[in-house]
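Colleague: predicted structure and sequence below. I'll ask about it afterward.
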Amino acid sequence: MPTDRKIAVVLKGYPRLSETFIAQELLGLERAGIELVLISLRRPTDGKRHPVHDEIRADVHYLPEYLHEEPLRVLRGLVRCLPKPGFWRVLGLFLKDLPRDFSRNRFRRLGQALVLASEWPGQPRWLHAHFIHTPASVTAYASVIAGTPWTCSAHAKDIWTSPDWELSEKLGLARWTVTCTRMGYEHLRSLASDKSRVHLSYHGLDLDRFPHFDGTHSNRTGSDPADPVRIVSVGRAVGKKGYDVLLKALAKLPAELHWRFEHIGAGELTGQLKTLATELGVSDRIVWKGALDQTDVLAHYRASDIFALACRITADGDRDGLPNVLVEASSQRLACVSTAISGVPELLEDGENGRVVPSEDPQALAAALEELIRNPALRHRFGDAAERKVRGQFDHHTSIEQLAGLFASEWRAA
């Protein structure tokens, strides 16, 4: 039998190493007494899992990633949904959307929604989409077919690469939407007919997994070739992370400074970045670690001297929100250097608890890195201040309480 507090969470892919903030939230909601079932549009591609994924109890169900791969399942979904009153309503929505987005993806969204609404795994009473682009489209269609209310968590790429008409209409269909940066919040509010249904909720960090670091970061100054300053970055090798800019900044550091850069993460641009490092003459100082789980990432934060991430806005509008890795690194008293993109300045205040430089400016980034390499006392001061801010303002229990409260208010109203 369905329970009044069961939510189907629709995800683009699950599990994903790059989306620890989502996994933390799922576990937090379960611990708050909310029963979940997970609906993924794609099967996992990462070879590893974070420990948090193994703690989440919810069943996971996978929709057809491509409709032609499971045609009988899609056809069965269509036949089962035809008698539902919501089918004809959703067909009207689809025919309205199609001329504005005539693509395979639009047909795939409808097909996945038909499968979801016909199979209805776990008999949930509520739908919640993580990301306001594709997952929200599938969720909105399934909501209309099944007559089940839905809500949404919007993040970064999904906001900034979606057309305004689509965002506005989804904000009108969802009971409420939360987003994780003030910039995203203001943008969504500007498009919403009912602004009270848009909420700001920082993801925060599970500080039990990132406890206070009792050790000491080094006093390296880059003067000893046998003991170089250790710079680390964690992030997918994709355009919005700006790793090409970071490599150019590293190449601009004075020759007498000794440093080592470690990159943690996989991604489509890894090969190009390795080639660029060779062209810039810095490949011998760089270690490409590939994807690591959360435990290994934590160890690298604690062993490093500086965290660097050169966030940017790509040509299609894609950008980070507030990269969770900056919050993680800050929690370990690691001095951070990043760029003034989206929510980064909401965590890092330049000259107070880190360095924030303009995007697309390798020279400014190099100057900030040089300053921190040469000045370990400044690194320690920034790291201490950053940790205080994280532990004071970015504890994920706050966001879980906010989300659980939003769900509870809907259930009370119902």
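Modeller: Yep, it's here.

Colleague: from here on, just use CA atoms for contacts and neighbour counts.
Modeller: Fine.

Colleague: which parts of the stretch 151-300 of the chain are strands?
Modeller: Using DSSP state E, counting those that start in this stretch, the strands of the stretch 151-300 of the chain run over residues 177-179, 198-200, 229-234, 259-264, 286-290.

Colleague: with the stretch 1-150 of the chain instead?
Modeller: 6-11, 35-40, 59-62, 126-130, 150-154.

Colleague: tell me what the fourth one is packed against?
Modeller: Right, strand 126-130. Packing partners of strand 126-130 (3 or more CA pairs under 8 Å, 6 or more residues apart in numbering; DSSP states H and E): strand 6-11, helix 134-146, strand 150-154.

Colleague: give me the contacts around it.
Modeller: Under the contact criterion CA atoms under 8 Å, 6 or more residues apart in numbering, strand 126-130 has outside partners 5-12, 135-136, 139, 143, 148-154.

Colleague: and the first one, by the same measure?
Modeller: Strand 6-11 has contacts (CA under 8 Å, 6+ apart) with 34-41, 122-131, 135-136, 139.

Colleague: name the residues of it that are buried.
Modeller: 6-11 (16 or more other CA atoms under 10 Å).

Colleague: give me the angle between it and strand 35-40.
Modeller: For strand 6-11 against strand 35-40, the angle by axes from the mean of the first three to the mean of the last three CA atoms, to 10 degrees is 20 degrees.

Colleague: for stretch 290-308, which positions count as buried?
Modeller: 290-294, 297-298, 300-308.

Colleague: now it, how far from the centre of its chain.
Modeller: Centroid separation between stretch 290-308 and its chain, computed with CA atoms, centre = their mean, to the nearest Å, is 18 Å.

Colleague: measure that stretch end to end?
Modeller: End-to-end span of stretch 290-308 (CA to CA, to the nearest Å): 16 Å.

Colleague: structure B:
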Amino acid sequence: MTARRIAVVLKGYPRLSETFIAQEILALERRGIGLDIWSLRRPTDRFRHPMHEAIRAPVAYLPEYLRDDPRRVLRGLAWACRQRSFAALLRVFLKDLRRDPTASRLRRLGQALVLAREVSPEVAHFHVHFLHTPGSVARYAALLSARGWSFSAHAKDIWTTPDWELTEKLADAQWGVTCTRDGLARLDALGPGRTRLAYHGLDLARFPAAPADRPPRDGRDPEAPLKLLCVGRLVAKKGHDDLFAALGALPAGLQWRLDLIGAGELRAELERLARERGLAARITFHGALPQPAIIVAMREADLFVLPTKPAEGGDRDGLPNVLMEAASQELPVLATAFAGTPEFITDGTHGILVPPGEPKALADAMTALFSDPEKRRRLGRAARARLVQDFSEDAGIDLIAAALARSAGIALPAREDAA
């Protein structure tokens, strides 16, 4: 009997900013599930994480724009016209197109035609990361090829997709998961009982033990400035503008340096903002880096800062994995009480949380933490204990692996055999 497989549909693969997806794919493979990866676009990052090298799943790329490979799209259309479910697909698509008459909607249909035609006969089920555009491709391809589909919803897809579209996708999918209670509440309001909570967690085996100790820097010595670290894409929802405003409001005598890791559309604007505020000499823009380099930076830093907030159009974070990565190294965290962050960090216990969009509160919290190395040490240790006790990778992966196995008719090997 041919082994059944799962087709994992992604917007882009591999992506440095989506370590949580790579971690999940690798963990599912280790559970004994055969995967094929289908990406809507080719990667643009210069680096790859070690996890990407460990993943065995074959990767196929759909034409990002239909004009990129019109013959492939036409072959998909010709094949689709011969399928019994083509009329049903057209009804669903035309209904969507009336409410969303965009080139993007047409592109998703074309990609779905290619996917449905080219996917391996061994694939018994589609699983998609993100419910917005990737969810449309997976939904159309599943309908056309008479397969089931499921989803992992994360952040932007939950908060920026129209209610009508989320409602219909939730009704069509066999099941889904999301990574925060915040997101689960929104999805449950539109499709009760269709989604379960599955935190990404962290595979601690991939991380070194936390540093034995950190220098008790307090920002008073010009020769030993406090080292701040922020890791996140340079996009509005990460709140870098608030971070720069807070840094500009710190007492003049405090000595600090900021390492900013991440790439994105706002880099030029943020570099200009740093110059205008007189901060440029203290901030290093590193761009996107692979995970080993990020862990080195976390081990050398004194404080991790991530002031996420809602962006224009409703985009927002889920539970940023970098917070858990910082906790793995006992690096104290200063963040905002927003989205999924308070589900991991309790203010004053596992880190410090301030209201989103309030640079003064951020500056006051930084000033207090600068002068208290012992508190930083205590917060870092508590965050790691929280991570180990409640946010290991296993619980979420066990839930997803079992659901995928049921949907695809796969018999999972015993855990020790899968490993």
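Modeller: Structure received. Bear in mind that the values here come from a model prediction, so they are computed numbers and not experimental data.

Colleague: any idea what the TM-score comes out to?
Modeller: Once superposed, the chains reach a TM-score of 0.97 (TM-score structural alignment, normalised by the length of structure 1), with 411 aligned residues with a CA RMSD of 1.3 Å.

Colleague: with distance to Arg100 of structure 1 added, can I get the helices and strands packed on strand 126-130 of structure 1 in CSV?
Modeller: Shown next, in CSV, are those (distance: least, CA to CA, whole Å):
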stretch, distance to Arg100 of structure 1
strand 6-11, 24
helix 134-146, 14
strand 150-154, 21
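
Colleague: between the ones you listed, which gets nearest to Pro99 of structure 1?
Modeller: Closest to Pro99 of structure 1 of those is helix 134-146 (CA to CA; 15.3 Å).

Colleague: report the angle between that closest one and strand 126-130.
Modeller: 160 degrees.

Colleague: counting contacts, what elements does helix 134-146 of structure 1 pack onto?
Modeller: Short answer (3+ CA pairs under 8 Å, 6+ apart): helix 134-146 of structure 1 packs on strand 6-11, helix 85-97, helix 104-119, strand 126-130, strand 150-154, helix 164-173.

Colleague: which among those is found nearest to Pro376 of structure 1?
Modeller: Between Pro376 of structure 1 and these, the tightest spacing by CA to CA is seen for strand 150-154, at 37.9 Å.

Colleague: what packs against that closest one?
Modeller: On a contact count with 3+ CA pairs under 8 Å, 6+ apart, strand 150-154 of structure 1 meets strand 126-130, helix 134-146, strand 177-179.

Colleague: repeat the analysis, applying 6 Å as the threshold.
Modeller: Packing partners of strand 150-154 of structure 1 (3 or more CA pairs under 6 Å, 6 or more residues apart in numbering; DSSP states H and E): strand 126-130, strand 177-179.

Colleague: can you give me the offset of the first one from its chain's centre?
Modeller: Between the mean C-alpha point of strand 126-130 of structure 1 and the mean C-alpha point of its chain there is a distance of 16 Å (CA atoms, centre = their mean).

Colleague: what's the matching range in structure 2 for that strand?
Modeller: On structure 2, the counterpart of strand 126-130 of structure 1 by TM-score structural alignment is residues 125-129.

Colleague: and that stretch against structure 1, how far off on average?
Modeller: Here the mean offset of stretch 125-129 of structure 2 against structure 1 after fitting is 0.5 Å, by mean CA distance after the TM-score superposition for structure 1.

Colleague: counterpart of Gly262 of structure 2 over in structure 1?
Modeller: In structure 1, Gly262 of structure 2 lands on Gly265 (TM-score structural alignment).

Colleague: let me know whether that match touches Trp288 as I believe.
Modeller: No - using CA atoms under 6 Å, Gly265 of structure 1 makes no contact with Trp288, being 8.1 Å away.

Colleague: those two - which one has more neighbours?
Modeller: Neighbour count, other CA atoms under 10 Å: between Gly265 of structure 1 and Trp288, Gly265 has more, with 21 against 15.

Colleague: which residues does the more buried one contact?
Modeller: By CA atoms under 6 Å, 6 or more residues apart in numbering, the contact list for Gly265 of structure 1 reads 234-236, 290-291.

Colleague: try 7 Å this time
Modeller: By CA atoms under 7 Å, 6 or more residues apart in numbering, the contact set of Gly265 of structure 1 is 234-237, 289-292.

Colleague: the residue lying closest to Leu97 of structure 2 once chain neighbours are set aside: how many residues sit nearby?
Modeller: Excluding its sequence neighbours, the residue lying closest to Leu97 of structure 2 (CA to CA, 6 or more residues apart in numbering) is Arg105, at 6.6 Å. Residues lying near Arg105 of structure 2 (other CA under 10 Å) number 17.
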